[in-house]
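K.L.:
What shape does this take:
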Amino acid sequence: MGQNGASARRWLERVLLALLGTVVGLIVCEGLLLIGGISCPNFYRPDRYTGTALRPGAQGWYRGEGEAYVRINRDGLRDRDHTLAKPAGTIRIALLGDSYAAGFQVSADKTFWSVMESELTKKNVFAGKHIEVLNFGVPGYGTALELLTLQHRVWKYSPDLVLLAFVTGNDVSDNTFALGHEKRTPYFVHRGGRLILDEDYLEWYHSREGAIPKLYYWLLNHSRLLRVFKEASYRIDQAVRLRQQMEVAARSGFQEIGLSDMIYCQPEDALWNEAWDITEELLVQMRDDVRSHGAAFCVVTLSNGIQIHPDRAVREEFMRKLGVADLFYPERRIMDLGTRAGFPVLNLAPALQSYSESKGMYLHGFGAGVGAGHWNIEGNRVAGNMMAE
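P.N.:
I've put the predicted structure just below:
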């Protein structure tokens, strides 16, 4: 018995020593990440209506593309705090969009919506009224999630104008699971001749409820090491998603160009026709919801890097590979829809192309990635000024 007891004590001592070593190792790793300034801040939370949303109060350095200190306000917007009640003498503009609108790549005062607000104020567009832009943009959102955001989050602020920032490069493909491949995202689907919300994403959302998930998110928000691991997992997921998209592109005959570039061509397969049909129906639903609240609705299509590349020869070579005469098919299609459905559309890409070519200036990208990705500081500035004109 004594020999068994001694063996048990030695086993317990080894376990405790291993646990202590693990704890010390984790503390050391956290300290090294702190000293190195590595944090990978968590800006997101699970959300009942949109799958994911920005986390109120989150802040930290974003260095995924460009570099900016990002703060999420108390209501989960990448913006300053706003009162729910609209101040007297104020025109409120609610901006819906994705990562372009969120603008993590630049400081908040350099984003296009901040520039637009400042320019509209300077120009006294609304006859002495104060202009207030509220930014509801969230990275990864498509038209479906922007519609849900409008329905569940925007109206408590009583906006006068709802401005949808539409990114042709991915907003259409983001609106169907067949092209988007995101299980955490709500999608609208055609069933019985109607466009309805498919709530399959709720399985993922409900898996994030309960004590254990809450503990996980608490640790995530307080542990740099866990956030670094999560960032690595996210990058792996993105690589898998990109491979899936490339497979879809290959089946459609676009092996060389890639999935996102199919947006510049008139769709000839069922997947892209469905994606466009859903997108257009969502835009009409958005128009109807805005009108029912007595506000105005406007769509502004932004730009993709290749559309406004300053070198004409680069654009022409890209068009040759695609077999198209220009890169503005999605802009024309959205403009045509606006004409039929009775809402204004502002297409920025043609004007931005002229500007970048005349100045020999890249408006997309940072550092080694210049020419691609999101708008840089100059791109945001020029776009914001154009929107205010």
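K.L.:
From here on, just use CA atoms for contacts and neighbour counts.
P.N.:
Will do.
K.L.:
Am I right that N170 is in a strand?
P.N.:
No. With DSSP: H, G, I helix; E, B strand; the rest coil as the criterion, N170 is coil rather than part of a strand.
K.L.:
Let me see the contact set for it.
P.N.:
Shown here is N170, whose contacts under the criterion Cα atoms under 8 Å, 6 or more residues apart in numbering are G142, S260.
K.L.:
Would you check how far apart it and D198 are?
P.N.:
Note on N170: its distance to D198, by Cα to Cα, to the nearest Å, is 20 Å.
K.L.:
Let's compare: structure for the following, please.
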Amino acid sequence: MNLIVRVATLVIGGAMLALAFSDDVRIVGGPGLGLTELILLVVGGLNVAAAFVGGGFLAGWLVCQVSVVATLAVAEFALRLTVAPRYLSPFQLDDRYLYDLVPGARREYRHMPVNGGTQLYSVNSFGFRGAEFDAARSAKPRVVIYGDSFIQAEYTALENTLAVQLAERLTSSLNAEVEVINAGVAGYGPDQVLRRVEDELEWLQPDLLIVAVFTGNDFGDLVRNKLYRLSFDGQLIENEFRFSDEIQLNASLETSEPVLRKVGRQAKAGIQAMLQGDQPAPPSPLQRTEERLEQHVREYKEFVISGDNVVYDLRTDPYSADIALQPDSDSAQYKIRLMKVVVAAIQGQAEESGVPLLLIGIPHPMDVLGGKHASGEVDTGKYPAYEPTRLTGTLQDIAARLSIDHINLYPHFAAVDDPAALYLLGGDDHWNDVGQSLAADVVARYIEDRGYLKSD
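P.N.:
All right, here's what the predicted structure looks like:
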């Protein structure tokens, strides 16, 4: 019996030492010597030493370790049953789209206190937000709408999203059920939408394809994502990108790390924040705009001038400050040209599938409010070229040149008595339920007037 205990202790000790040096994110959280690795090294070393020394204490020591592991396993299981949506990411890396939603995922979106509460949402088996639907077409009209966080709207109850509200309005006006599929993914740019359209339009077989562009930051995605670049003669060419080591590590942590470790990390960060006391004041809205302009210029030089194909950021999308403030700059002009050919490629896919395309331009709250919002502010004296309508107007010009049906939401939002009431508070630049309701009204009327959908 003593031999069995010694062998078991030796095996456990060896396994602990192996895990300590493995850099397995599921256990130790990645490379480097951290607290978990240190514990594994110490306890593993003690196990190996104890196995060779022997003694009557070994059985009790072994039972103690098994009990600790069992307790941790039960705690992890309990956390996954209760709070997993708060800590598990709904996103996964993808070699074609950069990332996409995890089919079947459930996630809890946590608002800033000023916007109140949390929002639990789910992803269906096809990787779209919302309820399940039949892949095979039925007699009812089908609309699919692509876009970024404004369309996925993870911060909004499902019934208040643009997709659901649009379906309700169209169903009412046609007196027949209309299916609107929410194909939005937070952080997506039109380049990622292009690839999704290439892969999904054939099997979705919609009667109408809607592509929503948040002009406030989608121009920058085209350079930051590094999926495409312009050839010397202005043609769209696919680019061979690779993820940075940090992105790959973080993606592994998001999908594979135990919830117990995530909870522990959050608790540690909270304690550190309390101990640090007062934090430096955040940048002013004017400073934020300056920082975003600098970022856009830096990203342009990195990708276009230096040819750096490493993707460093996936879901942080700053305001399109270069186009808004310095529209004649190299950075702005490159992005405008790139946007045009990406939209043209989406148009080509729609035409090839025989599906009408509708482009929607969503304005940034800073532009709707004349250059001043909690998320940013424009120094019009320093940047006299700034015009609140420039970003949405640029997209509208692209649509006109390509003869694509287009809705510019800027005039509809700016005409409201209090445009700020269409967006979330606290510097969050996303629209709220009211903004999505207004957009649904505008888009539904346009679709009805154009006669895109026919009821049987």
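K.L.:
Near the aligned residue in the second structure for F104 of the first structure, how many other residues are there?
P.N.:
In the second structure, the residue paired with F104 of the first structure according to TM-score structural alignment is E154. Neighbourhood size, E154 of the second structure [other Cα atoms under 10 Å]: 22.
K.L.:
corresponding residue for A350 of the second structure in the first structure?
P.N.:
Checking with TM-score structural alignment, A350 of the second structure has V290 as its match.
K.L.:
Give me the contacts around the strand or helix carrying its match.
P.N.:
Here V290 of the first structure, judged by DSSP states H and E, is contained in helix 270-292. When contacts are taken as Cα under 8 Å, 6+ apart, the neighbours of helix 270-292 of the first structure outside the stretch itself are 143-144, 147, 150-151, 162, 172-173, 175-176, 178-179, 188-189, 195, 267, 296-297, 334, 337, 341, 343.
K.L.:
Please apply the same query to stretch 347-356 of the first structure.
P.N.:
Under the criterion Cα under 8 Å, 6+ apart, residues 300-304, 307-310, 328, 331, 335, 362-363, 382-383, 386 lie in contact with stretch 347-356 of the first structure.
K.L.:
Which positions in the helix or strand hosting G270 of the second structure come out as buried?
P.N.:
When secondary structure is defined using DSSP H and E, the element that contains G270 of the second structure is helix 259-276. Buried residues in helix 259-276 of the second structure, counted by 16 or more other Cα atoms under 10 Å: V259, L260, R261, K262.
K.L.:
What helices and strands are in contact with that helix?
P.N.:
When contacts are defined as 3 or more Cα pairs under 8 Å, 6 or more residues apart in numbering; DSSP states H and E, helix 259-276 of the second structure sits against helix 58-82, helix 84-87.
K.L.:
Now check the second structure for the residue matching T121 of the first structure.
P.N.:
Alignment of T121 of the first structure against the second structure is given by TM-score structural alignment, with T171 as its counterpart.
K.L.:
residues near L16 of the first structure, how many?
P.N.:
L16 of the first structure sits with 12 neighbouring residues when counted by other Cα under 10 Å.
K.L.:
what sits against it?
P.N.:
L16 of the first structure makes no contacts at all, as judged by Cα under 8 Å, 6+ apart.
K.L.:
how does it look with 10 Å?
P.N.:
Shown here is L16 of the first structure, whose contacts under the criterion Cα atoms under 10 Å, 6 or more residues apart in numbering are R10, T22.
K.L.:
what do you get for L363 of the first structure?
P.N.:
Each residue near L363 of the first structure by Cα under 10 Å, 6+ apart is listed here: 303-305, 308-310, 352-353, 355-356, 370-383.
K.L.:
Identify the residue spatially nearest to it, adjacent ones excluded.
P.N.:
Take L363 of the first structure and drop its neighbours on the chain: the residue closest to it by Cα to Cα, 6 or more residues apart in numbering is G379, 4.2 Å away.
K.L.:
got a list of what that neighbour touches?
P.N.:
Shown in contact with G379 of the first structure (Cα under 10 Å, 6+ apart): K110, T111, F112, S303, L352, S356, M361, Y362, L363, H364, G365, N385.
K.L.:
Please, where are all the helices along the stretch 51-200 of the first structure?
P.N.:
Listed in chain order, the helices found in the stretch 51-200 of the first structure under DSSP state H, counting those that start in this stretch are 99-102, 112-123, 143-149, 177-180.
K.L.:
Would you reformat these as JSON lines and include mean neighbour count and distance to Q285 of the first structure?
P.N.:
Formatted as JSON lines, the helices of the stretch 51-200 of the first structure follow (neighbours: other Cα atoms under 10 Å; distance: least, Cα to Cα, whole Å):
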{"stretch": "helix 99-102", "mean neighbour count": "23", "distance to Q285 of the first structure": "21"}
{"stretch": "helix 112-123", "mean neighbour count": "20", "distance to Q285 of the first structure": "24"}
{"stretch": "helix 143-149", "mean neighbour count": "24", "distance to Q285 of the first structure": "8"}
{"stretch": "helix 177-180", "mean neighbour count": "19", "distance to Q285 of the first structure": "20"}
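K.L.:
does V172 of the first structure really touch Y187, like I thought?
P.N.:
No. Contact between V172 of the first structure and Y187 fails when scored by Cα atoms under 10 Å: they sit 11.9 Å apart.
K.L.:
and for those two, which residues touch both?
P.N.:
Taking Cα under 10 Å, 6+ apart as the contact criterion, the common neighbours of V172 of the first structure and Y187 are G142, T143, A144, G180, I278.
K.L.:
Could you single out the nearest of these to S7 of the first structure?
P.N.:
Proximity to S7 of the first structure was ranked across these by Cα to Cα; first place goes to G180, at 56.4 Å.
K.L.:
The equivalent of P411 of the second structure over in the first structure: neighbour count?
P.N.:
Under the alignment (TM-score structural alignment), P411 of the second structure pairs with P350 of the first structure. When neighbours are counted by other Cα under 10 Å, P350 of the first structure registers 15.
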